[in-house]
Structures are given as structure tokens and as C-alpha cells.
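Visitor: Provide a 3D model corresponding to the input given below.
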Amino acid sequence: MTVEVRNDEAQKQYTILEDDRPVGFAVYEITGNEIAFTHTEVDPKEQGKGYAAILVQYALDDVRATSQRRVIPACSYVEHFVEKHAEYEELTRR
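Guide: Model prediction:
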């Protein structure tokens, strides 16, 4: 089993794939120097495998590594993830 996350800039979402099959996504909107994560979803048949956490961690790490954008956790899952992982809180204060 191979898990990969990709940033699909044309679709404005990060997609998580298992063996090249999409199993979830995190939608974002960029406005100025902010990136708002507005919706995160994992296929109901794939829930409970940690895909949402892998997806959001990758997305936040990618924002940190490739931009100075401030993260707006508009999605409840992203908000909860940031609250549980203090190392990402600085992204919301940029």
C-alpha cells in the first residue's frame, strides 16, 4: 500500500491517494497572504485509517515550506488538528 498526498493547485485542494486512488481531499482558498482550509473529507469507507491527519499534516507542512501565508483553519477538522498539534499554531499567527 502506497499513500501519497498531492497539491492540485488547479482544483485548489490537497488530495490523498492510496495506491493512486483518491481517498480524501482538503479544499483551500487563497486570498492575499492567507490560505483558508475550508473543507476536509475522507471517503467514508476509508475513515479510521488516519488519512485525514496525514492529509492535513502534509498540507500544513507544505504551506510552511513553500510560502509565508497565514493559515485560516475554516474547516473544523483543520481547526481541531491545529489545536492538538501546537507546532502548527504559529501558521495561524503569521
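Visitor: every contact and neighbour count from this point should use C-alpha atoms.
Guide: Noted.
Visitor: looking at the protein, which helix is longest?
Guide: helix 51-66 (DSSP state H).
Visitor: so after that helix, what's the next helix or strand?
Guide: strand 70-72 (DSSP states H and E).
Visitor: so what touches that next one?
Guide: Residues outside strand 70-72 that contact it (CA atoms under 8 Å, 6 or more residues apart in numbering) are Asn33, Glu34, Ile35, Ala36, Phe37, Leu91, Thr92, Arg93, Arg94.
Visitor: run the last query once more with 6 Å
Guide: Strand 70-72 has contacts (CA atoms under 6 Å, 6 or more residues apart in numbering) with Glu34, Ile35, Ala36, Leu91, Thr92, Arg94.
Visitor: also this sequence, please, to line up against the first:
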Amino acid sequence: MKPEFDNIPLVKNEDKKRFEIEVNGYFAFIDYKENSKQIALIRTESPKELAGTGAAAAVVEKTLEYIEKNGKKLLPYCPYVFAFIEKNPEWKRIVDERFEGYDKL
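Guide: The predicted structure is shown next:
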């Protein structure tokens, strides 16, 4: 994650069912579904105004940190999150071993 995102807080917006960060008035976010043991990440979105800034990667990394800190297992249905874990295989440690694409990570 780029250093400029270090101090931007991750917000778990339970009303909208998304994890989000606000950068210059714009939101990069990940839609999620959650149960007592797992968090499924469905879709990552970053507006065009944040394109190329690293905001999408920052919200993913902050969300993965949140999932790990809270003792949940990850279901990375979002293609962007899946690709992020492929590029950063140390995060496979929080992926639920029963996830259909687990062996592809």
C-alpha cells in the first residue's frame, strides 16, 4: 500500500454493506457479505477520479487486515481481490480453505 493511504481509516459501512475509504471526497469500496465465520468480498469499485492512485489496492489491503484482525475467513469472490491475493500470496493465510478457487491462489 502506498504510504499516503496509511492514515486513511477503513470504514465498515454496515448500512451499505461495504468496506470503504474516502480519498479527496471520493470513495473506493468493496461490497461484502458476512456470517459469523466468513466475510465474502463481492465487488471492488474505485471511481475514475481515483484511477491510478492505488486507492483500490489500499481498500483491499485494509479490508484484508480487518478480516484477519477479526478472526474471520475470506471468500474472495471479487476478481480484483482474487488477483490481489495472487500477487500477494502471504494473504492466502486468511482465505477459507473450502473456497472453490483456493487451489488457484
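Visitor: returning to what we had before: and the contacts of strand 70-72 of structure 1, which of them are buried?
Guide: Neighbour-count burial (16 or more other CA atoms under 10 Å) applied to those gives Glu34, Ile35, Ala36, Leu91, Thr92.
Visitor: among these, which lie within strands?
Guide: Cross-referencing these against strands under DSSP state E gives Glu34, Ile35, Ala36.
Visitor: the last one against Val27, yeah?
Guide: No. The pair Ala36 of structure 1 / Val27 is not scored as a contact, 8.4 Å apart, by CA atoms under 6 Å.
Visitor: and Pro73 of structure 1, what pairs with it in structure 2?
Guide: In the superposition onto structure 2, Pro73 of structure 1 corresponds to Pro76 when matched by TM-score structural alignment.
Visitor: show me the contacts for its match.
Guide: By CA under 6 Å, 6+ apart, the contact set of Pro76 of structure 2 is Leu41, Phe82.
Visitor: mind jotting down where the helices sit in structure 2?
Guide: Secondary structure of structure 2 by DSSP H: the helices cover 55-69, 79-87.
Visitor: mean shift of the first one relative to structure 1?
Guide: When you say that, I think you mean helix 55-69 of structure 2. Mean deviation of helix 55-69 of structure 2 relative to structure 1 after superposition (mean CA distance after the TM-score superposition for structure 1): 0.4 Å.
Visitor: so which bits of that helix are buried?
Guide: Ala55, Ala56, Ala57, Ala58, Val59, Val60, Glu61, Lys62, Thr63, Leu64, Ile67, Glu68.
Visitor: same check on the last one?
Guide: Neighbour-count burial for helix 79-87 of structure 2, counted by 16+ other CA under 10 Å, picks out Tyr80, Val81, Phe82, Phe84, Ile85.
Visitor: that one vs helix 55-69, what angle?
Guide: If you take axes from the mean of the first three to the mean of the last three CA atoms, to 10 degrees, helix 79-87 of structure 2 sits at 70 degrees to helix 55-69.
Visitor: ok so, going back, Pro44 of structure 1: which of the ones in strands among the buried ones among the contacts of strand 70-72 of structure 1 is nearest?
Guide: Ala36 (23.7 Å; CA to CA).
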